[in-house]
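**Student:** Any chance you can model this:
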Amino acid sequence: MKKKLFIIATVLILVLSAVTVTACNTDEKLFNAFVEKLQTGYQAGTLQTKRTTAIGETLLAETSVNYTFAENGSATVQTTVRKLNENPVEGETYLESTQTSDLTADEAKEVFFDVSKISKDNFLKGQYTLSTEKTQSTLTFTASSAEKMFGVTTEEAQRISDIQVTVCVENDKLASLQITYKLDTATTVTFTATYAY
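**Tutor:** Have a look, this model is predicted:
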């Protein structure tokens, strides 16, 4: 099973509100080192992603995907889905399921970030320009469809607003991405990805 994170289907390219991009804990040396690692290829490490949908304080759904990468480039993927039970019985507020799969080295390559052309105008293309006082760089996220990354349907894509993107290069071994957006005034979606390498 192919697990491709980080591209959004061009069919979903729509006019959206402005994207707010923040780079935190990012100095020029760390950020450039991180970009260089991504350009030269993945390394053994872990990538953890989580997508949550909530109305106020009520969690509606949560999908967690954990990738463990081996030295030869292959990966083991564990996906856990929690959903609010629409017909709950006592003690069963959420329904949960987990599945495990394996990726070949070629499939695993498509999980990783690609550093490419500068643009921050199109959220659904997943292109963001990150600016700090010392440096400006662009991360381009690639994958097969919006649903792979966010679970965004065509109908949802037309409702997206208030997009906030935060990228942190914490140190020379840890980087993280968080994207938050609203589907309406009450419903918020948060996507987080943490890469330890």
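**Student:** use CA for all of it now, contacts and neighbours both
**Tutor:** Fine.
**Student:** Next, the buried residues of stretch 176-191.
**Tutor:** Ser176, Leu177, Gln178, Ile179, Thr180, Tyr181, Lys182, Leu183, Thr188, Val189, Thr190, Phe191 (16 or more other CA atoms under 10 Å).
**Student:** An error on my part: the question was meant for stretch 52-61.
**Tutor:** Thr52, Thr53, Ala54, Leu59, Leu60, Ala61.
**Student:** Another sequence for comparison is provided below:
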Amino acid sequence: MEGWILEKNQESLKKFLYEKYKELEIVFSNPGKNDDIPVYLNNNQFVEPFESVTELYGIPQYTEFDPTPLFAPFYFIFFGMCLSDAGYGLIITFLSYFALVKFKFEGIAKKFFGLFFLGGISTFFIGAAMGSWMGDTVNYFPESMQPIRNFLVDKVTLLNPIENPMPLLVISLILGVIQIYTGFIIKFVANVKEKKITMG
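**Tutor:** Predicted coordinates:
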């Protein structure tokens, strides 16, 4: 019997098998050039949920570069910009966190709810910066809550895309250009490493 395992899991596999079987020989070897090596994406807790986005476009091959860490910040920001409402952000964050803690998801489900948890955080902060709290709910606060309304609108709000959309359009354009050129650079470096100089 043969199969693939991460190098860091070799000892735990040996321990598990030796506890189950008395007569057993285990041999580990490095992959050959012609082997079809499976891919395991290894990222930190912040980046891991965004692997689900990378997987939508196809997992990189064993010898290729994993773009997830570089594109995760863009997805994080764009998620918040698309919803851009602090109230919705809080709801998404708490519901996703509750699901992760309550049901102890693993694999794809864990990444899915982790993505929405981080997206909810982004939505909250960007929504707060744009003065959006469940739409324009703060404008209908009773007189007793006016200090809260004034704080959220006058102190927290940095951009008002309704009254002045141009700053937000400029920010979106800049982020889009940065993301596109980041992709170009990644592809260039990958081609150079693979000695595809003319394609790089």
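**Student:** what's the TM between chain one and chain two?
**Tutor:** Put the two chains on top of each other and the TM-score (TM-score structural alignment, normalised by the length of structure 1) is 0.22; 72 aligned residues with a CA RMSD of 5.2 Å.
**Student:** returning to what we had before: dump the buried residues of stretch 52-61 of structure 1 to JSON lines, plus secondary structure.
**Tutor:** Output for the buried residues of stretch 52-61 of structure 1, formatted as JSON lines (DSSP: H, G, I helix; E, B strand; the rest coil):
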{"residue": "Thr52", "secondary structure": "strand"}
{"residue": "Thr53", "secondary structure": "strand"}
{"residue": "Ala54", "secondary structure": "strand"}
{"residue": "Leu59", "secondary structure": "strand"}
{"residue": "Leu60", "secondary structure": "strand"}
{"residue": "Ala61", "secondary structure": "strand"}
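**Student:** pretty sure Tyr128 of structure 1 contacts Gln164?
**Tutor:** No: using CA atoms under 8 Å, Tyr128 of structure 1 is not in contact with Gln164; the gap is 11.0 Å.
**Student:** who does the top helix by length along structure 1 touch, helix- and strand-wise?
**Tutor:** Using DSSP state H to assign secondary structure, the helix with the most residues in structure 1 is helix 28-40. Secondary-structure packing of helix 28-40 of structure 1 (3 or more CA pairs under 8 Å, 6 or more residues apart in numbering; DSSP states H and E): strand 161-171.
**Student:** ok and the strand it packs on relative to helix 28-40, angle-wise?
**Tutor:** 100 degrees (axes from the mean of the first three to the mean of the last three CA atoms, to 10 degrees).
**Student:** residues touching Phe78 of structure 2, list them.
**Tutor:** Listed by CA atoms under 8 Å, 6 or more residues apart in numbering, the contact set of Phe78 of structure 2 is empty.
**Student:** Next, the buried residues of the top helix by length along structure 2.
**Tutor:** Counting residues, the longest helix in structure 2 under DSSP H turns out to be helix 166-193. For helix 166-193 of structure 2, the neighbour count (16+ other CA under 10 Å) marks Gln179, Lys187, Phe188, Ala190, Asn191 as buried.
**Student:** and if you look at stretch 93-101 of structure 2?
**Tutor:** Thr93, Ser96, Tyr97, Ala99, Leu100.
**Student:** Is it correct that the last one is in contact with Lys110?
**Tutor:** Yep, that's Leu100 of structure 2 we're talking about. Yes: between Leu100 of structure 2 and Lys110 a contact is recorded at 6.8 Å, counting by CA under 8 Å.
**Student:** who are the neighbours in contact with Thr92 of structure 2?
**Tutor:** Not Thr; residue 92 of structure 2 is Ile. Contacts of Ile92 of structure 2 (CA under 8 Å, 6+ apart): Phe116, Phe117, Gly119, Gly120.
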